[in-house]
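K.L.:
this one's sequence-less:
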């Protein structure tokens, strides 16, 4: 393959790799803004107290219903242990919590916008000091 032809093939791939990190950072920044609707009930800083809802620091990768010191609903206690919060489960939860765990005490209709949910999840994946 000639160099110009190789550059035509490799240039988009290199650009995608180089641009991936800023895009993820931008999603997390957008997620931080979108998360403002959640701060009345949830904290995200390490060691911050639970509020009406549990502290969400380190939620990605954690089993549902296991935040230390939080009193979960009976529905979350019964079904939450089978759920691990990952981007897919968080997306479903953020879209409509009551569809994931009927009877949850989380009185929130959900975030209908998929891009906004993805941004919130990107924010939750970033450690908050």
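P.N.:
Yep, that arrived. Since this is a predicted model, take the numbers as computed values, not measurements. Numbers count the residues shown, from 1 in each chain.
K.L.:
can we go C-alpha only for contacts and neighbour counts from here?
P.N.:
Noted.
K.L.:
helices or strands up against the longest helix along the chain?
P.N.:
Ranked by residue count under DSSP state H, the longest helix found in the chain is helix 3-34. On a contact count with 3 or more C-alpha pairs under 8 Å, 6 or more residues apart in numbering; DSSP states H and E, helix 3-34 meets helix 114-125.
K.L.:
Centre of the chain to the helix it packs on, how far?
P.N.:
On the basis of C-alpha atoms, centre = their mean, to the nearest Å, helix 114-125 is displaced by 5 Å from the centre of the chain it belongs to.
K.L.:
Go ahead and name everything in contact with that helix.
P.N.:
Under the criterion C-alpha atoms under 8 Å, 6 or more residues apart in numbering, residues 24, 27-32, 34-35, 44, 56-60, 87, 90-91, 94-95, 111 lie in contact with helix 114-125.
K.L.:
ok, structure two:
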């Protein structure tokens, strides 16, 4: 598992450098890919948990949502590093996750999405 986590951290490191340039309005457009499974309203879960307040929330912590065991036991908080790594390659960053989305491959789109997620408070 450490090999996967390290590769996720490398991905996160690349994405983090671009995050300062992320555009929340463009990120809102990128989020349309996520909206089929994730709501932005507080307390509204879909196939995936609500993204409201995701920034600085412990992983696997949305009440009423049934997480995979790896997510429930992740032990980290959703910050720039972890969100970037997970959203770039979910199954590599957290093997065993239920999230089927393959990841945001373009660094600029990932930076924009991170900037948007940060506004959902």
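P.N.:
Yep, it's here. Since this is a predicted model, take the numbers as computed values, not measurements.
K.L.:
Kindly provide the TM-score of these chains.
P.N.:
After superposition, the two chains reach a TM-score of 0.78 (TM-score structural alignment, normalised by the length of the second structure), with 101 aligned residues with a C-alpha RMSD of 1.4 Å.
K.L.:
for the residue mapped onto residue 83 of the first structure from the second structure, what are its contacts?
P.N.:
Using TM-score structural alignment, the partner of residue 83 of the first structure in the second structure is residue 76. With contact set as C-alpha under 8 Å, 6+ apart, residue 76 of the second structure has these partners: 58, 59, 82.
K.L.:
Mark which of those are buried, thanks.
P.N.:
For the contacts of residue 76 of the second structure, a burial check counting by 16 or more other C-alpha atoms under 10 Å picks out 59, 82.
K.L.:
now, among the contacts of residue 76 of the second structure, which is nearest to residue 6 of the second structure?
P.N.:
residue 82 (11.4 Å; C-alpha to C-alpha).
K.L.:
wait, what's in contact with that closest one?
P.N.:
Per C-alpha under 8 Å, 6+ apart, neighbours of residue 82 of the second structure: 9, 12, 76.
K.L.:
tell me which element it falls in.
P.N.:
helix 80-88 (DSSP states H and E).
K.L.:
Show me what the helix or strand following that helix is packed up against.
P.N.:
Proceeding N to C from helix 80-88 of the second structure, the next assigned helix or strand is helix 90-93, under DSSP H and E. Here helix 90-93 of the second structure touches helix 2-19, helix 80-88, going by 3+ C-alpha pairs under 8 Å, 6+ apart.
K.L.:
residues in the first structure aligned with helix 90-93 of the second structure?
P.N.:
Counting by TM-score structural alignment, helix 90-93 of the second structure sits on residues 97-100 of the first structure.
K.L.:
Flag every buried residue along the matching stretch.
P.N.:
Applying 16+ other C-alpha under 10 Å to stretch 97-100 of the first structure flags 97, 98, 100 as buried.
K.L.:
Ok, stretch 2-17 of the second structure next?
P.N.:
5, 8, 9, 11, 12, 13, 14, 15, 16.
K.L.:
Kindly report the same for stretch 71-83 of the first structure.
P.N.:
72, 76, 80, 83.
K.L.:
With stretch 31-50 of the second structure instead?
P.N.:
31, 34, 38, 39, 40, 43, 44, 45, 48, 49, 50.
K.L.:
Of the residues you listed, which pair is most distant in space?
P.N.:
31 and 43 (17.9 Å).
K.L.:
Whatever residue of the second structure lines up with residue 69 of the first structure sits in which helix or strand?
P.N.:
Alignment note (TM-score structural alignment): residue 69 of the first structure maps to residue 64 of the second structure. Of the helices and strands defined by DSSP H and E, none includes residue 64 of the second structure.
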